[in-house]
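Novice: What shape does this take:
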Amino acid sequence: MNSIKRLFIYVLIVLFLVSIHKDLTVGTPMDSEPEMQNGTKTFKQESLTAVEVKVNEGDTVLTIVEELNDQNDKQLDIPQIQADFEALNPNVQALHVEPGEYYYFPLY
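Specialist: Below you'll find the predicted structure:
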């Protein structure tokens, strides 16, 4: 029984080291330039596509995402929209966007 515990611990250590190695060696490609379309930048981050949009007075993250994603048959998940917006704009909270500034908004 003691040897099974040791084997299990060794396997966990090896998996942990392989995971660390993979995290450190796989990165963002150097040629990942944003595409320009209609004056807005579009790029993909992992499985997330985004568009750079200038925020106007009275706009919210939700209203802009609803305009960009014409999905009448699907309900958009508000917490997911906020999380995706904050992932695309790391130093900005979804509830505190400034009019006149450009931000990246997720496309679904």
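Novice: hey, let's count contacts and neighbours off CA atoms from now on
Specialist: Will do.
Novice: Could you tell me how many residues sit around I81?
Specialist: 19 (other Cα atoms under 10 Å).
Novice: distance of it from Q75?
Specialist: The gap separating I81 from Q75 is 11 Å, by Cα to Cα, to the nearest Å.
Novice: try L107
Specialist: 14 Å.
Novice: Tell me which of these two has more neighbours.
Specialist: Neighbours per residue (other Cα under 10 Å) separate L107 from Q75, with L107 holding more: 17 against 8.
Novice: My guess is the more buried one contacts N69. True?
Specialist: Yes - counting by Cα atoms under 8 Å, L107 does reach N69; the two are 6.2 Å apart.
Novice: my read: E101 touches E52, true?
Specialist: No - using Cα under 8 Å as the test, E101 is too far from E52 to be in contact (10.0 Å).
Novice: So between those two, which is more surrounded?
Specialist: Neighbour count, other Cα under 10 Å: between E101 and E52, E52 has more, with 20 against 11.
Novice: for the more buried one, what are its contacts?
Specialist: E52 is in contact with T40, K41, T42, Y102, Y103, Y104, F105, counting by Cα atoms under 8 Å, 6 or more residues apart in numbering.
Novice: and this one, so I can compare the two:
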Amino acid sequence: MRKTIITIVIILFFISLYKDLTIGTPISSNINQKKDNSVTAVNNKSFDIVKIKINPGDTVITVIDRLNPELNSYDIELLLKDFSELNPNVDPNALMVNRYYFFPKYN
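Specialist: Down below sits the predicted model:
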């Protein structure tokens, strides 16, 4: 019984490998369009883009504050909006440690 199950798993693995290599996974053109739109929207803003690795205890606000020490006051909603534009599909309230994110460095 055990040999039969292992044989079936191996056969299914090779079938899926064959289908993946011959058919492949289609790349959605919507993903490329979203990237292009966000880049053009971000390029019109007055900030540079910096890639930062998140350390334990870091939040969007603390990282932006470290990058922009010259800012005396700031609009938190604007900061979160700019972060979300740079990192679509990322929850600004749930950053993961040891991952890289893009942050705005304001001019």
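Novice: What's the TM-score once they're superposed?
Specialist: Once the chains are laid over each other, their TM-score by TM-score structural alignment, normalised by the length of the second structure reads 0.56; 66 aligned residues with a Cα RMSD of 1.9 Å.
Novice: Show the contacting residues for Q93 of the first structure.
Specialist: Applying Cα under 8 Å, 6+ apart to Q93 of the first structure gives the contacts E86.
Novice: Then it would be within a helix, right?
Specialist: No - checked against DSSP: H, G, I helix; E, B strand; the rest coil, Q93 of the first structure lies outside a helix; its state is coil.
Novice: what's the distance between the alignment partner in the second structure of it and N30 of the second structure?
Specialist: Structural correspondence for Q93 of the first structure with respect to the second structure (TM-score structural alignment): D91. Taking Cα to Cα as the measure, D91 of the second structure falls 20 Å from N30 of the second structure.
Novice: How far does stretch 81-97 of the second structure stretch from one end to the other?
Specialist: Stretch 81-97 of the second structure has an end-to-end distance of 21 Å (criterion: Cα to Cα).
Novice: my read: L86 of the second structure touches K105, true?
Specialist: No - between L86 of the second structure and K105 there is no contact under Cα under 8 Å: 11.6 Å.
Novice: what's next to stretch 96-108 of the first structure, contact-wise?
Specialist: Here stretch 96-108 of the first structure has contacts from 48-61, 64-65, 68-69, 81, 84-85, 88-89, using Cα under 8 Å, 6+ apart.
Novice: how does it look with 10 Å?
Specialist: Contacts to stretch 96-108 of the first structure, defined as Cα atoms under 10 Å, 6 or more residues apart in numbering, come from residues 40-45, 48-62, 64-66, 68-71, 76, 81-89, 92.
Novice: Buried ones from those residues, can you make that a PyMOL selection?
Specialist: Of the contacts of stretch 96-108 of the first structure, the buried ones go into a single PyMOL selection, burial set by 16 or more other Cα atoms under 10 Å:
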select buried, resi 40+42+43+44+49+50+51+52+53+54+55+60+61+62+64+65+66+68+81+82+84+85+86+87+88
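Novice: Next secondary structure after the host helix or strand of V65 of the first structure?
Specialist: Using DSSP states H and E, V65 of the first structure sits in helix 61-68. Next along the chain after helix 61-68 of the first structure, taking DSSP H and E as the criterion, comes helix 78-88.
Novice: what about whichever helix or strand comes after that following helix, how far off from the second structure?
Specialist: Toward the C-terminus, helix 78-88 of the first structure is succeeded by strand 102-107 as the next helix or strand (DSSP H and E). Using mean Cα distance after the TM-score superposition for the first structure, strand 102-107 of the first structure ends up 0.4 Å from its aligned counterpart in the second structure, as a mean over the superposed pairs.
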